[in-house]
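Student: A predicted structure for the sequence below; I have some questions about it.
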Amino acid sequence: MSATFIFFIVIALAGLGYVAARHRALATVEGDRRSLHSLPNYYGMNAALAGAGPALVLLVAWLILQPLVLNSLVASGLPDEIAQDSGERSLALADVRRVAEGLDAAVAQGVMTEADAANMRAESTNIRDVLAEVGVALGSDVDPTTLQLAQQYRDYAGIGNILLIIAVIAVACLCIGIAYRMTTKDFRARNYVEQAVKLLLIAAASVAVLTTLGIVLSLIFNTIEFLSRFPAMDFFFGTRWEPSFSGRGGGSDLGFLPLIWGTLYISLIALIVAVPVGLFSAIYLAEYASKTVRSVAKPLIEVLAGIPTIVYGLFALLTVGPLLLDVFGKDGALGVTWMTGGTAAMTAGLVMGVMLIPFVSSLSDDIINAVPQAMRDGSLGLGATQSETVKQVILPAALPGIVGAILLAASRAIGETMIVVLGAGAAASLSMNPFEAMTTVTAKIVSQLTGDGEFDSPETLVAFALGMTLFVITLGLNIIALYIVRKYREQYE
């Protein structure tokens, strides 16, 4: 039975509890609602929340912990040379889970019976053909140990699922029964419901904090592991990026400086494009445009923010890159050879700048409109023209908020990936020429985590170090931007 089906069973039980508790509350006062402490619906909600809340918490906790327990049980059957190496153990357990899922799919699709799956032997059956038939691909043949552990994994998972169903339904029924027994005319159902809703809101508010904490911890631990295997000075101050994965021979140069240079360089080009265009469009829409023009132009500008970044990347690769090559290439219109290929920092920067225009424009427009109208009227009343009012009154008053908007756009540019992958190339370079291929931190994070490299090698773990460094940079920009914006809003609200 799937977790979704169990979820709907719990919801159905909660609905029954709602109806039963509400009916009991009315029955205790013979239908006279005025004699109840709370409205009848609160008694029903109390029973529904009492049943659904603990049961769903148990369901989520069980789904999180069960794979960990199963991995621990299965790992005890791995050979010692594999179990002692964390990387090899992870790969072996991944193979066990894939085989187990493949056997489950084969049984579900009727390819084999449950008895065949339980009695299958690696030496007598081509497991790969059976798994391929149900869409599970393996990188190598299934050895007897892996197949045996996969069968054990299925057995343990089956027992765990049965216990899960029993435990969740039992908890839901027990809690609904307790809430039903507590339902009397003097029971303060409203207070209990409001407290439960308050806890729900606190849990929802905690999700963002806990998610951020989880991301930071995962990056920190893997970054520490990387720095224990690769010199920190060579990483932070190295000027060459030449990773060499296992099997290719040679050492790796994992210098961070070429990547952060490419990131900042491309982001700078993007901001040079986005800031003037976005700011000028915001000034026009806020101070000069009529209501009709504003109602049409503002949504059209904001449409740019909804375009997927992969589309921007294709636009950079297929349109902007060849166009720049026609102008700055060997046989270009200017007769100079500044650009040798369509992928370059300028290509990605220009397209990224177009993507950032709505970020700068919308935020700046809201900030300019937040400037009190009295400041405009006072300036115009003293004889200043509208342009002088914009330059000498509105923009200085809105400057802190505009700076915050620019910093937020900068953090968005630093974290962009797809436009860089398709438009800037893959060369880690410290060049000042914007028409040469460059790459960024985010692009290399993607490349380092894809492929056949060992997960615990420095060449793979470096992706977490890059992510941690980039996280610190963007977090700092966001904190500065939010501080400036909040300070501005406190001043003019």
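Tutor: It's in.
Student: for the rest of this, base every contact and every neighbour count on C-alpha atoms.
Tutor: Fine.
Student: distance between the host helix or strand of residue 296 and the chain's centre?
Tutor: Using DSSP states H and E, residue 296 falls within helix 291-303. Offset of helix 291-303 from its chain centre (CA atoms, centre = their mean, to the nearest Å): 30 Å.
Student: who touches that helix?
Tutor: 285, 357, 358, 362 (CA atoms under 8 Å, 6 or more residues apart in numbering).
Student: list the buried residues of it.
Tutor: Across helix 291-303, burial judged by 16 or more other CA atoms under 10 Å covers 298, 301, 302.
Student: with residue 366 as the reference, measure out to the first one.
Tutor: Residue 298 is 11 Å from residue 366, where distance means CA to CA, to the nearest Å.
Student: state the pair within the contacts of helix 291-303 that is farthest apart.
Tutor: 285 and 357 (13.7 Å; CA to CA).
Student: out of these two, which sits in the busier spot?
Tutor: Between residue 285 and residue 357, residue 357 has the larger neighbour count (other CA atoms under 10 Å), namely 26 against 22.
Student: list the contacts of the more buried one.
Tutor: For residue 357, the contact set (CA under 8 Å, 6+ apart) comprises 274, 275, 277, 278, 301, 304.
Student: does it belong to a helix, a strand or coil?
Tutor: helix (DSSP: H, G, I helix; E, B strand; the rest coil).
Student: how far away is it from residue 417?
Tutor: From residue 357 to residue 417 the distance is 17 Å (CA to CA).
Student: picking up where we left off before, so what's the gap between the next helix or strand after the helix holding residue 296 and the chain middle?
Tutor: As assigned by DSSP H and E, the chain's next helix or strand after helix 291-303 is helix 309-315. In this view, helix 309-315 has its centroid 19 Å away from the chain centroid, taken as CA atoms, centre = their mean.
Student: just stretch 383-400 next, same as before
Tutor: Mean-position distance between stretch 383-400 and its chain equals 40 Å (CA atoms, centre = their mean).
Student: now do the buried residues in it.
Tutor: Buried residues in stretch 383-400, counted by 16+ other CA under 10 Å: 384, 389, 390, 393, 394, 395, 397, 398, 399, 400.
Student: the closest residue to the second one other than its chain neighbours: neighbour count?
Tutor: Right, the one you point to is residue 389. Of all residues not flanking residue 389 in the chain, residue 379 sits nearest, at 6.0 Å (CA to CA, 6 or more residues apart in numbering). Number of residues near residue 379 (other CA under 10 Å) recorded here: 18.
Student: and residue 379, that one's in a helix?
Tutor: Yes: assessed by three-state DSSP, residue 379 belongs to a helix.
Student: take this one as well and set it beside the first:
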Amino acid sequence: MNTLIVIVFALVILGFAYQLGLSRSKSIQATTGKRMHSRPGHYGMLVLLWCLIPAAIVYIVWLIVEPMIATSIINSFLPPDVAADSGEVIRSTQRINSLVSGFGVAGEVRPYERAAAEQLSTFHLIARMALIAMVAAAAAAGALYARGRISPTMRARNQVEGFIKIVLITCSVIAILTTVGIVLSMLGEALRFFTYINPIDFFFGTTWNPRFSSVGSSNQGEFGLLPLLWGTIMITIIAMLVAVPVGLMSAVYLSEYAGPKLRFFAKPLLEVLAGIPTIVYGFFALVTVGPFFSGLGALIGLQVQATSAFTAGVVMGIMIIPFVSSLSDDIISQVPKAMHDGSLGLGATKSETIRKVILPAALPGIVGAFLLAVSRAIGETMIVVLAAGNSPVLTANPFEAVSTVTVTIVNQLTGDVDFASPQSLVAFALGLTLFVITLGLNVVALHIVRKYREQYE
């Protein structure tokens, strides 16, 4: 059955359930003359939830049970010699499923595969009809049960809000557990890496030369983090030197000086930069910006490589401008107008009001926008892959090629690699290092926000 048809059908059923509860609550109030505890919409939403939840439970249970039944059907047709070999079982199962789906298989179809495919097709047809019937029955039963419970004293609003609260808590828990799972997975692999390489050599080493070798070989290379970390920091600093002044000044102009018509057109055009794919920025840096800076440097007697930290930082700063500008503009616009008018009323000029009233009041949010931009710059990959030069050397010259942590992660996990070797496991140690850095930035941002928020509340 087409997915769009299923979605439309489900929305129609849910809309009908909502109207069922809505009309029932209005009918009871008109018949009894008693005031209902909640608004009619709450009763409609309650019936909708009682229609949705049982149907969703039936559907989820069926999604779990159906593959088990299908597997048992396939296994019942497998000959004993095939069933004894796990590899043959997997291959036969794939061939049977391909026959059922209509894709076909290579080679001659064996009799037991054809019989299993026919039986499985029949099962899927019956299962699909049974699933529709069970879901519809569960939805109808839940809706009728909820409709029958509607009364003037029923606290529908409390029940609906309680369900929404449970959903919000569940989403929060999922987000937290996802973060914890990512950290634990990186931590486990990073600890495996540190069984090969001394942590001191990794965190304080100045040479990055991971010679690819087999596990157990003594020629494992050098894994010094400092060249990669410094390359990341250098490019981030250059990007912020471009993005922060331009973004902040743009935000101040749009919020304080620009007229409504200019703001209506200028802000969306500025935010278009945030929608351009980063690979486009990388290609732009490689083909246009890098050669331009190289030629410009040659005119003034300065050697500038086309692929360098400077090129990557400038293009990355251009990409980050919308993050700084849009967030700062929203934050400046939220400063109470009374503070703005009070400053002007006391005789301050517009520029003095911006410098001494508006910006200090909006400072916590602006700092948060800056640190968000820094986190975005630290985690950027495609621009530095194409424009930074991928040269993991420790240099203070921004016009030379460098490498970053994210580029190195890509390099270590691509190609035909052994994921048990330190050359691959180092990617998890690098990822964990990036996580700690961004976490530190968030902690600093939270501290600054709390400090200045107390001052202006």
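Tutor: Here it is on my side, so go on. Quantities reported herein were computed from a predicted structural model and do not represent experimental measurements.
Student: still on that earlier bit, which part of structure 2 matches the helix holding residue 296 of structure 1?
Tutor: The aligned range for helix 291-303 of structure 1 in structure 2 is 260-272, by TM-score structural alignment.
Student: that stretch vs structure 1, average offset?
Tutor: Stretch 260-272 of structure 2, aligned to structure 1 and superposed, deviates on average by 2.7 Å (mean CA distance after the TM-score superposition for structure 1).
Student: residues contacting residue 279 of structure 2?
Tutor: With contact set as CA under 8 Å, 6+ apart, residue 279 of structure 2 has these partners: 382, 383.
Student: ok, it to residue 316 of structure 2 distance?
Tutor: Residue 279 of structure 2 is 11 Å from residue 316 of structure 2, by CA to CA.
Student: joint contacts of these two?
Tutor: Common neighbours of residue 279 of structure 2 and residue 316 (criterion: CA under 8 Å, 6+ apart): residue 383.
Student: buried sites along stretch 192-212 of structure 1?
Tutor: Judged by neighbour count using 16+ other CA under 10 Å, the buried positions of stretch 192-212 of structure 1 are 192, 193, 196.
Student: actually stretch 82-90 of structure 1, not the one I typed
Tutor: The neighbour-count check on stretch 82-90 of structure 1 (16+ other CA under 10 Å) flags 83, 88, 89, 90 as buried.
Student: number of residues surrounding residue 275 of structure 2?
Tutor: When neighbours are counted by other CA under 10 Å, residue 275 of structure 2 comes out with 9.
Student: got the contact list for it?
Tutor: The contact partners of residue 275 of structure 2, taken as CA under 8 Å, 6+ apart, number zero.
Student: mind listing the strands in structure 2 by residue range?
Tutor: Applying DSSP state E to structure 2 gives strands spanning 208-209, 222-223.
Student: okay, the ones you listed in CSV with distance to residue 447 of structure 2 next?
Tutor: Output for the strands of structure 2, formatted as CSV (distance: least, CA to CA, whole Å):
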stretch, distance to residue 447 of structure 2
strand 208-209, 35
strand 222-223, 34
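Student: sorry, back to before: now, among the buried residues of stretch 383-400 of structure 1, which is nearest to residue 11 of structure 1?
Tutor: Among the buried residues of stretch 383-400 of structure 1, and counting by CA to CA, the member closest to residue 11 of structure 1 is residue 400, at 49.5 Å.
Student: separation between that closest one and residue 18 of structure 1?
Tutor: Applying CA to CA to residue 400 of structure 1 and residue 18 of structure 1 gives a distance of 53 Å.
Student: next: residue 235 of structure 1.
Tutor: Look at residue 235 of structure 1 and residue 18 of structure 1: by CA to CA, they are 60 Å apart.
Student: which one's more surrounded, these two?
Tutor: Taking neighbours as other CA under 10 Å, residue 235 of structure 1 and residue 18 compare with residue 18 leading, 27 against 21.
Student: dump the residue contacts of the more buried one.
Tutor: Per CA under 8 Å, 6+ apart, neighbours of residue 18 of structure 1: 43, 44, 45, 46, 47, 48.
Student: just the buried members of these?
Tutor: Among those, those scoring as buried are 43, 44, 45, 46, 47, 48 (criterion: 16+ other CA under 10 Å).
Student: next, the contact list for the fourth one, please.
Tutor: Right, the one you point to is residue 46 of structure 1. By CA under 8 Å, 6+ apart, the contact list for residue 46 of structure 1 reads 18, 179, 189, 190, 192, 193.
Student: the fifth one now?
Tutor: For residue 47 of structure 1, the contacting residues are 14, 17, 18, 21, 175, 176, 179, 180, by CA under 8 Å, 6+ apart.
Student: surely the last one touches residue 23?
Tutor: Which is residue 180 of structure 1. No: assessed by CA atoms under 8 Å, residue 180 of structure 1 is found out of contact with residue 23, at 10.0 Å.
Student: between those two, which one's more packed in?
Tutor: Shown here are residue 180 of structure 1 and residue 23; by other CA under 10 Å, residue 180 has more neighbours (24 against 18).
Student: aligned to the more buried one, what sits in structure 2?
Tutor: Going residue by residue (TM-score structural alignment), residue 180 of structure 1 aligns to residue 144.
Student: which residues touch its match?
Tutor: By CA under 8 Å, 6+ apart, the neighbours of residue 144 of structure 2 are residue 47.
Student: distance of it from residue 367 of structure 2?
Tutor: Note on residue 144 of structure 2: its distance to residue 367 of structure 2, by CA to CA, is 54 Å.
Student: the helices in the stretch 251-400 of structure 2, which residues?
Tutor: In the stretch 251-400 of structure 2, the helices defined using DSSP state H, counting those that start in this stretch lie at 260-275, 278-284, 290-299, 309-333, 337-345, 350-353, 359-378, 382-387.
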